[in-house]
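Undergrad: the sequence and its predicted three-dimensional model are supplied below.
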Amino acid sequence: MTPGSLVAPAEQSTGAGDTLAGAYLAQCARGISPATALTRAVKAAGRHTAHTPLTFPMPRRAPS
């Protein structure tokens, strides 16, 4: 694998850091080496950014 070999257009970036941190910590908790855990976490965050985000309606105040 070379730098940039996994580059894909990003559809969205919200939550990418959360995905990376969660994946890394989950791998470490399973006893995976830090280097391997980081590689897997970066791939997970990359997959996360490659998908179109879900849309949710904005909350509205109840009529008074």
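TA: Received, thanks.

Undergrad: switch to C-alpha atoms for all contacts and neighbour counts from now on
TA: Noted.

Undergrad: which residues touch Thr19?
TA: When contacts are counted by Cα atoms under 8 Å, 6 or more residues apart in numbering, Thr19 touches 41, 44-45, 48.

Undergrad: from His48, how far off is it?
TA: 7 Å (Cα to Cα, to the nearest Å).

Undergrad: okay if I get the contacts of Thr19 as JSON lines plus distance to Pro34?
TA: Listed next are the contacts of Thr19 as JSON lines, based on distance: Cα to Cα, whole Å:
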{"residue": "Ala41", "distance to Pro34": "10"}
{"residue": "Ala44", "distance to Pro34": "15"}
{"residue": "Ala45", "distance to Pro34": "16"}
{"residue": "His48", "distance to Pro34": "21"}
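
Undergrad: alongside the first one, take a look at this:
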Amino acid sequence: CKMMSMMANLEETCRKYNEVLLLVTEHKNEQNAFTDTLQLQVNLVKSKVETLRAIMTKGRSIEF
């Protein structure tokens, strides 16, 4: 009887552990998606700045 109780506890612990792992994975995926989106935004801004700089300098390179 004690063995059955221990097995049930072990199963419950494993189930909870799997839930936690699932949540961690989900969070990591969301974080990766956010990072990718942020990188796209940064690249877009960089591109616009380069275009604006080229227009303002008529293609000449300037030092900052």
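TA: Nice, thanks for sending it over. As the structure is a computational prediction, the values presented were derived from the model and not from experiment.

Undergrad: TM-score for this pair?
TA: The TM-score (TM-score structural alignment, normalised by the length of structure 1) is 0.30; 27 aligned residues with a Cα RMSD of 2.8 Å.

Undergrad: ok so, going back, could the contacts of Thr19 of structure 1 be laid out in TSV, adding neighbour count, secondary structure and distance to Tyr24 of structure 1?
TA: As requested, those are exported to TSV (neighbours: other Cα atoms under 10 Å; DSSP: H, G, I helix; E, B strand; the rest coil; distance: Cα to Cα, whole Å):
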residue	neighbour count	secondary structure	distance to Tyr24 of structure 1
Ala41	22	helix	5
Ala44	18	helix	9
Ala45	20	helix	10
His48	21	helix	14
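
Undergrad: near Ala54 of structure 2, how many other residues are there?
TA: 14 (other Cα atoms under 10 Å).

Undergrad: quick check: Ala16 of structure 1 touching Arg47?
TA: No - look at Ala16 of structure 1 against Arg47 with Cα atoms under 8 Å: they stay out of range, at 9.1 Å.

Undergrad: the contacts of Thr19 of structure 1: which two are farthest apart?
TA: Ala41 and His48 (10.4 Å; Cα to Cα).
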